[in-house]
Structures are given as structure tokens and as C-alpha cells.
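Student: Got a predicted model here, sequence first, then my questions.
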Amino acid sequence: MRGNWSVKCLEGQGKRLVTRADTIDTITTGTEFGQWVETLLAVAEDEYKLLKELSPLTSPLLIASAYGTLLAPILKLFNTVLGQMTTLIKKSLQKYNFLALSAYDALLQQQPAWEEALSRRDEIEDKNELRDGLGTLRQICLRSFPEFLVDLKLGANDRDSETSVRLVDLTIDTVKYLGALPKVRAAAASALLALGDGNWKMGEGVQVGKSSKGGEVDEVVILEHFVHDVITNAVNSLNTISRNRRPSSFGSIFLLNNITYLRHYLFLSPSHPSLPSLFSQPTIDFLNLNWRTAKAAYFDTNFSPLMQAISDDPPKDKSGGGKVNAKEKFTRFYDLLEEVIERHRLAKVLSCDGHPTDDTAGIKEERGAVGEEIVRLVVPTLQRFVQKQKEKEFSRSE
């Protein structure tokens, strides 16, 4: 009877966790699930104390039997709520992967108290609902890691316009995923160790149970390895998309926008203070190298033609051909400059319009820094050209 009354008090909150999972942060839902399990165990503890104090039963075996009867409906409720939650997660693992990790982490923390509660039942009872639930959640977590990497690879099949330079979903998803990882660090490391170092690389010839990196790994190392593969897959997919953009000047702007977003919100302004601790030096070097390469490609495809138009000395011609040649170069320079200006009206570089986060100050600084580099790149070349031609008076309309 008291067990059923306890269920009446607990089931409303338990079912509410599942029904509102769509509307709140998934990690918060997993944390609240752990708090609900903690409340469930506290109720079981109080009931056991009352049973010992108020029951006329004196035999430990009879008390254990009575406690097992009282606990049965509470355990059934736990199984029901956990089953509903796992069903929800399996329907959309990509959406609820951190709910699985958070719930797994929460149950791990409650395991000692759970074991103590079950130890007070009849000795013949061997079923452990929390242990079974941990096994189910762990299997879901093990699936989530390789599936996320597959999603990043499939992101290379972006079907956006060839001239689009916006942030693509895989860039935003990578930042969100890695930003949330420190919040479930213990659970993620535990699951990754169970999966095996490198075994998240489905379809790449990795043998299950064989470490692809070599040597013994601990929680820190395996997280670094996994994060490195996440960033590598994301950057490789972005490079693939960039190569498919036409013309290449739009592809370079696309790549600069997306790589800069990754670098800024992972390294320079991370959403979680402990996120930088997940990056090994090779990971940092890899992303920084790709950022520098993307920036160099942007300068090359957009501004090299400008400088080439005026960089060569005009041939010396006594008949005045040098002046004509210089004028043609000057005219060509401004024609190309107008093309660059028009292109940048269509393809915004490091724009904050429609930005997925409110923290855009850093991106504005990055944009300003790129603008200053453009000035340092183009203006000196133009000044040298003008200086050489200063004795020749001509204008564009001449």
C-alpha cells in the first residue's frame, strides 16, 4: 500500500521529465532525471527506516521481504520512466545524444545508493533495474559517437547554392556538440573507453577493440583523440563543400566564414571554460593551419587579380605607349575593384547577420582584422604603382 502511495507521489514528476524533453536543454533533462532518481531513493530510504521503527516484525528476513514488497512498485515506476526516455532517445539519437550521456552520468552517480537500497531486499532477489538501465543507456551512448562523425561526413553533401557563404549546419552542430561535451565529460569518457580508442571510426577499416592511436589511453587521452577526429571530419567536409562552390572566390569566403567560426567558438571564446582542455596540441595546430590556409585562399582568389593588374611595370615606349599601358592597368584595377565590391555585397565576409549566437563581438574583431590585412595587402601595391606614374598626369576618364 505504502509503495503504491509513493508511486503516486513520484510518477507525475517522472513522466513530466519525458514529456517536456522537447522543450528544454537535453543535458538539463538528464540532470533532472538523476535528481528524480535521487528523490526516489530518498523515499525508499525513509520507508525502510519507518518499516524498521514501526513494524511489529522482528525477523530481519521478514523485514527484508516486506521492504521488497514495498519497493516493487517504485522500481516498476523507475523502469517505466527510463523505458519512455530511452524510447524517446532512440527515435532521434542525433537530437537526444546528450540526454543519453547526461542520464547515463546521473545514474552512475546514483549507483552506490541504489546498490545499498537493493541490498535490503530478500537475498533471493537478483534483479538490478539501475544496472540494466545503465547497460541500455551505455549502448545508446556507444552508438552516438560514430553516428555523429558520420553526420559530419554527410555534411559534405551540402545542397546549398554554389554562391552561398553562410554557416552550414555541420559547423554550428560541431561547436554545439563540443561545447556540451565538458558537461558530461565523465560519462563520455567512460563510454568512449568502453567503445575503444578509435572504434568510433565506422567504415574506415578500424578493428573493434584495437587502438588506432597506439599505447595505453586514459580518460583525458581518449577524449582528446575523439575531439581531434570530430574537428578533422568537420574541417574536411567544409573543404569539400568549398571546392564545390563556384566561382572559387565564393568558395574561399565560405571556407573562411566557417573555419573562423569553428576556431573562434572552440579556441578563442569557448562556451564552456573547460572546453580548451579537450584539445590536444595536434588538434590546435590542425585547426589553426586550416584557418590560415582558408584566409590565404580568400586573399588569393579575391585580391590577387587586383594586385596583378598594376604590379607589372609598363613597357617603356618613347611614343607614349607607356602612358597608355599604365592607364589601361589603372582602369583594369578599378574594374576589378568594382567586381570585388559587388561580390562582397552578395557574399558577406564574417557577417554577424543571422548569427546563431548572441556573442558576436569576437567575430566583429575577426572581421576588422581581416579588413586591416586587406588594406596592408592592396594599398601598398597601389601606392607604388601611383608613385611610379606620378609624373604622368592621367585620370580614369582621360
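Tutor: Yep, it's here.

Student: Only C-alpha atoms from now on, for both contacts and neighbour counts.
Tutor: Fine.

Student: other SSEs contacting the helix or strand hosting Thr39?
Tutor: Secondary-structure element containing Thr39, defined by DSSP states H and E: helix 26-54. Counting contacts by 3 or more CA pairs under 8 Å, 6 or more residues apart in numbering; DSSP states H and E, helix 26-54 is packed against helix 2-19, helix 60-91, helix 93-118.

Student: Please name the residues that touch Leu337.
Tutor: Under the criterion of CA atoms under 8 Å, 6 or more residues apart in numbering, the contact partners of Leu337 comprise Leu306.

Student: follow-up on the earlier one: can you give me the buried ones in the helix holding Thr39?
Tutor: For helix 26-54, burial by neighbour count (16 or more other CA atoms under 10 Å) applies to 26-34, 36-38, 40-41, 43-44, 47-48, 51.

Student: and here's the other structure:
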Amino acid sequence: MKGLRMDELSAEVEVLESKLAKTAELTNKISLSLKKLSSSAQQVESAVKPIYSKTQTLTVLSANIDETISAIDRVQQPSDAVSQEEGTIRKGPQKVGLEAYLASLQRVNEGLTMLKKSNLRSSQKSVQQMTGLLKAGSLQLEELFRETLADDSVPVEPLHYLTKELPFPTFEADKTNNLALLHEFLSSTLATASGLQSNATTIYAEVRGPYITSSLSTLALAAINTTRRNGTSSYERGSNGIGMYTNSLEGIFDSEYENIVRLFPSNVWSTVYHGTTEPAMGVFKRTIQDLNTFISRNMGTDMYLAYEIIECVQVCSARLKAKTGEQREFTEALKPIRQTAQGSFNFMLEDLKRQGQVLVVLPIDYTVADITKDTMARLQTLAGYQSSVSGLLVALGDGNWKRPYDPATTNLSTFDVGADGSLLLSHFLLEVVDQLITEIEGKAHAILKKKGTIAVFMTNNVAYIEATIRRSDLGKIMTSTALSKIEKWRKDAVKLYMEAWKECAAYLMDVTYTSKQASQGSKPLSGKEKEGVKEKFKNFNNAFEDLVQKHKSYTFEKEVRTMLAKEIGFVGPLYGRFYDKYKDSISPKHVKYDRQALDTILAQL
């Protein structure tokens, strides 16, 4: 049994050894195969590695080539824009349309920007060509801007708009949009790239300035021509064309400012407005200066024109300032005429003195003298310009009209901003009236000499002065104090006239008895007393008849005659008392008038 088991084990061992031998043989074969594979791999690696490296290099090169080609294409495209856009640009915006034209210029500008960034020498020619195209295009757009403005810049007739109360014309919406588009381009970097500075604002002023100046030219001429009048009559409000000229200037400036606001950015509004209106303002200033020269030479008749000019210009310039914020030009334009106007107040007083000095004849009927009529007419006219005159007097200062106006010596530090111009005007008017009364009273004493005729003359003149003041705007301007003073002058003149009547009435003065004495009865008149009474009646009758005759011969205005008759009426009661007292004491032949007869005569005065 054991032997059999050993045989089996030996057999298994042999089998295992046989398999092991085969495994070892297979292992050797695998080892040999691996060695061969390793050797082959090394050979492949040695062969492939250079190829891979070369491939990598070629890939980079290919990418570089593609990029270069792309760059060349990008460079080529802007260069091609010259040929592609040149035709459009050379044709001009009128033919191809503004939007298409601007788009073409935009493409050229983009190409130019790219070429400049490339900084290639080969592209310098294209850069020059594109710059030239942009410049040509910008110039054409400038010309289009000018032409578009010129289309609506035909001079207009201002009176058409003034008389119909129409606003002066402005650009239509479509035209405004086109002009704004053109200005936007001309002010953009596109125009700058061509080497041109934007001239849109200058062009606007060059085109619109002459339009405004030409439109107003006839009115400027009319303002000068209307100063020529026949005779020596004083200036009448509105007879000069300065009012229409100023209103038209305001209207056309107002409309022009609207155009500017719609076309330009706010930072250039003031510049464009000044540049555009400067030529017209220059003509306006020269016109004012010419009028000022005329006024200075004809101060006596035309100083009122200075006041009217100041009123017109101040009102219009204030309205324009509220809209545009600009007023300096108008202030400068008014400066010379304001100086002339401020000098007119002293002139008025001095001229009144000169008239008084050369006055050698008074009215033969002792009525109102021409110097009185002329002076009051002058003051009435002056009152019609209260607004400007009050402002001038405030600037001049209370009482400073007494000396010649000299702008070089005017002290602005004494300027009273809070002064009441109406009060100063009242002071000035009163001073003129005072000077007038002084002049005519002096001449009345020198020429008429007789107290009675002096009284008639002064009463007529002062009453005329007072009536003129109360019936006109002068009465509204002058203060109650001033009016009271004038009333006193009138009463003084009446008092002078009444002196002769009081002398006449003095013959009626007699002893006045007390009530106690009267109750005791009156004694019969002695012969001497009767003679005295007869003499009184005689003297009174003679004086009364003389005064009545003279009074009726004098020329008085109805109101003055009524006023004097009322004053003279005091004689009636005096005569009645005297008559009642002595009518029974003396013969009737010595008593010419009874109470009723005398009252009738007085009533007829």
C-alpha cells in the first residue's frame, strides 16, 4: 500500500516538474519578447520624438501664419475703405443724403483709427488718403451747414411782424434737426481727425449776423431820418423810429436765441449769441450815438427823445436779459445818452434863465406870456417820461440839477439806491416853476412898472401855471407840499391885484359904534361930517368906476375872472353898510349907487 502511494506521488511530482519546466520556458520566451518590445519602443521613440517636435513647431508657425493673414486682412480692409468710400464722399451729402454721407465718413474714420494703431509704414499712404477724405468730407459738411443756414437767412421786413404782433421766424423742426446733426459731426472727433477745428459757431455767426443786421437796417436809418423836422417844434413821443427799431431788435434777438438754444450745447450759447448779435448791436450803438449827437445839438426841443430812448431800451433789454441773461451791451449803448439826459435838467433851468434875460416884451393885454406857456408845456412833456426821468434824477441826486452835469465828477458813493424818484421829480418840477415865476415877476416889474398891470399879468400867469398843473399829470406827480406852495404864489398874485380894490374899499371905512352907543341913538351929522361923507362917496365912486372899467378891459380866463369876482365881492357888504348908514343923511345926488345897483355891477365882473 505504501509502495502504491509513493508511486502516485512520484507520478504527480513528475507531472508538476514537467509543467514547471514548461512555465519556465514560457517565462523565458516572455522575457525575451519584453526585451524585444522594449528595444522596439526605444527605436520608435527615437524615431517619433523629432517628428512630434517638428509638428509642434509647424503648428505654432501655422497659427502665426493665420494670424498674420488675418492682420493683413484687417489692414487691407481699412485700406480698401479709401476706394470704397471715396466715391460717396466726393459726391457730397446733397447727392447721397446726409445720413449716408455721415455713415461713410464714420467708416473712414474707423479705418483710419485702425491704421494708426497698426503703425505700419506700408499704411502711411492709406492714412494720408483717409485723412484727406475726412478733411474733404468735413469741408463739404461745413459748406452744407453754411448753405442750410443761408437758405433761411434772407432778410425780413420787421414791421410785418411788429404790426401783426407775430414772433420773428425761427428754423423749422426738420431744418433744426439737420443743422444740429451737422454741428454734432463738426464738433466731434471725426472732424478733429481730419486736422480741422470746428467752425460751426463761427459759420453760424457769419451767416446769421448779416441777416439780423440787414433786416434791421431800414429801421436804423429811419431812426436817424425821423429826427429831421420842420420848424422848431418840440419832439413828440413816438415820432422817432427808435421805438420800432428797439422792439424789432428785441424780437429778432429773442428768436435768434431760440435757434441757438436748439442747435448748440448750453456751454456755447452765450458765445454764439454774442458773436451773432454783435454786428447788429454795433449798428444799434452807432445809431444811439448819432441820435445822442443830434439831441445834444437840439437840447431845447429834443431832450425828450433821450428820455424815450432810455425807456425803450431799458424795457426791451430787461426782457431780453430775463431770457438770455445778457444786458451789458445795452447798458453800454445807453451810456452816452444817459449822460446827455442827466445834463438836460440843468439845461432846462439855465435855458429858462436865458429866456428870461432876453425877454423884452410882454403881452400887451397882460395875459399869459409865451415863456410861461412854453415852460409849462415842457414840464407836461417831461411828466410823460416819468419812468426814465425819475431814474435819472435818482442817479443824479436831489438838487444836483442846479449845477452842470459832469460824469467825470459824479460821485457814485453818494448814489442813494433807496431814493424816491417821484419825490425828486416833484422837487425838480417845483424848482422849475419857482424859477419861471422869478423870471416873469422880474420882467413884469421891469417892463410894466405899474402895480395894477403887474398884478394882472402875474395873476394870469400864476393861475395858468396852477391850472396846467392840476389838469395834467403834473398834479399827480407833485406832492401836496409843492402844490400848496404854488397855491400860495397864486394867492400872492391875487393879493397884489386886490390891493387897488382894498384901497377903494378904504373910502367906505367909518367909525363903528358899539351896540350901547347905537341904542342911545345917533346924533345928526354936522355940516363938516356931511361933507366928509360926500367926499367918501365921491372918492369911492371914482375909484370904483375906474377899477370896474379896467377890470372889464383886462383879459382873464373864465376861471380867473370868476375867482377875482369872488374876491372883489367883499366890497358889496362894506358898501351896503356904508350906504345904509348915510343914505338918509345926505342928498341922493351924492349917492350914485344904491345897494342893488352896486351888487349888480359886482355880479357882472
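Tutor: Structure's in. What do you need? Just so it is clear, the structure is predicted and the values come from calculations on it, not from any experiment.

Student: sorry, back to before: can you redo the helices and strands packed on helix 26-54 of structure 1 as CSV, where the extra columns are mean neighbour count and distance to Thr293 of structure 1?
Tutor: Compiled in CSV, these are given as follows (neighbours: other CA atoms under 10 Å; distance: least, CA to CA, whole Å):
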stretch, mean neighbour count, distance to Thr293 of structure 1
helix 2-19, 16, 46
helix 60-91, 18, 39
helix 93-118, 21, 31
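
Student: any chance of the ones you listed in a markdown table, plus distance to Val370 of structure 1?
Tutor: Listed next are the helices and strands packed on helix 26-54 of structure 1 as a markdown table, based on distance: least, CA to CA, whole Å:
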| stretch | distance to Val370 of structure 1 |
| --- | --- |
| helix 2-19 | 47 |
| helix 60-91 | 43 |
| helix 93-118 | 35 |
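
Student: can you give me how far stretch 133-146 of structure 1 is from the chain middle?
Tutor: The gap between the average C-alpha position of stretch 133-146 of structure 1 and the chain average comes to 19 Å, counting by CA atoms, centre = their mean, to the nearest Å.

Student: Same check on stretch 366-379 of structure 1?
Tutor: From the chain centre to the centre of stretch 366-379 of structure 1 is a distance of 30 Å (CA atoms, centre = their mean).

Student: For that stretch, buried residues please.
Tutor: Of all the residues in stretch 366-379 of structure 1, those buried under the rule 16+ other CA under 10 Å are 366-367, 370.

Student: Could you list the residues in contact with it?
Tutor: Counting by CA under 8 Å, 6+ apart, residues outside stretch 366-379 of structure 1 touching it are 299, 303, 306-307, 349-351.

Student: and if you look at stretch 186-204 of structure 1?
Tutor: 101-102, 104-105, 138, 141-142, 145-146, 149-150, 181, 206-213, 217-220, 222-223, 225-226.

Student: And Ser62 of structure 2, what's its match in structure 1?
Tutor: Aligned counterpart of Ser62 of structure 2 in structure 1: none (TM-score structural alignment).

Student: Just the element for Ser62 of structure 2, please.
Tutor: Assignment of secondary structure by DSSP H and E places Ser62 of structure 2 within helix 2-91.

Student: helices and strands around the next helix or strand after that helix, which ones?
Tutor: The first helix or strand that comes after helix 2-91 of structure 2 along the chain, using DSSP H and E, is helix 93-96. For helix 93-96 of structure 2, the contact count by 3+ CA pairs under 8 Å, 6+ apart identifies helix 124-151 as packing neighbours.

Student: what span of structure 1 lines up against the helix it packs on?
Tutor: On structure 1, no counterpart of helix 124-151 of structure 2 exists by TM-score structural alignment.

Student: what comes up buried for that helix?
Tutor: Burial within helix 124-151 of structure 2, assessed by neighbour count using 16+ other CA under 10 Å, is assigned to 126-127, 129-142, 144-146, 148-149.

Student: Repeat that for stretch 288-301 of structure 1.
Tutor: Within stretch 288-301 of structure 1, the residues scored as buried using 16+ other CA under 10 Å are 288, 290-291, 293-295, 297-299, 301.

Student: which residues touch that stretch?
Tutor: Contacts to stretch 288-301 of structure 1, defined as CA under 8 Å, 6+ apart, come from residues 235, 248-249, 252-253, 255-256, 259-260, 263, 374.

Student: And for stretch 355-371 of structure 2?
Tutor: Looking at what lies outside stretch 355-371 of structure 2 - CA under 8 Å, 6+ apart - the contacts are 439-440, 443-444, 447, 453-454, 456-457, 460-461, 464, 554-556.

Student: from those, which is closest to Leu102 of structure 2?
Tutor: Using CA to CA, Tyr464 is the member of the contacts of stretch 355-371 of structure 2 that lies nearest Leu102 of structure 2, at 79.6 Å.
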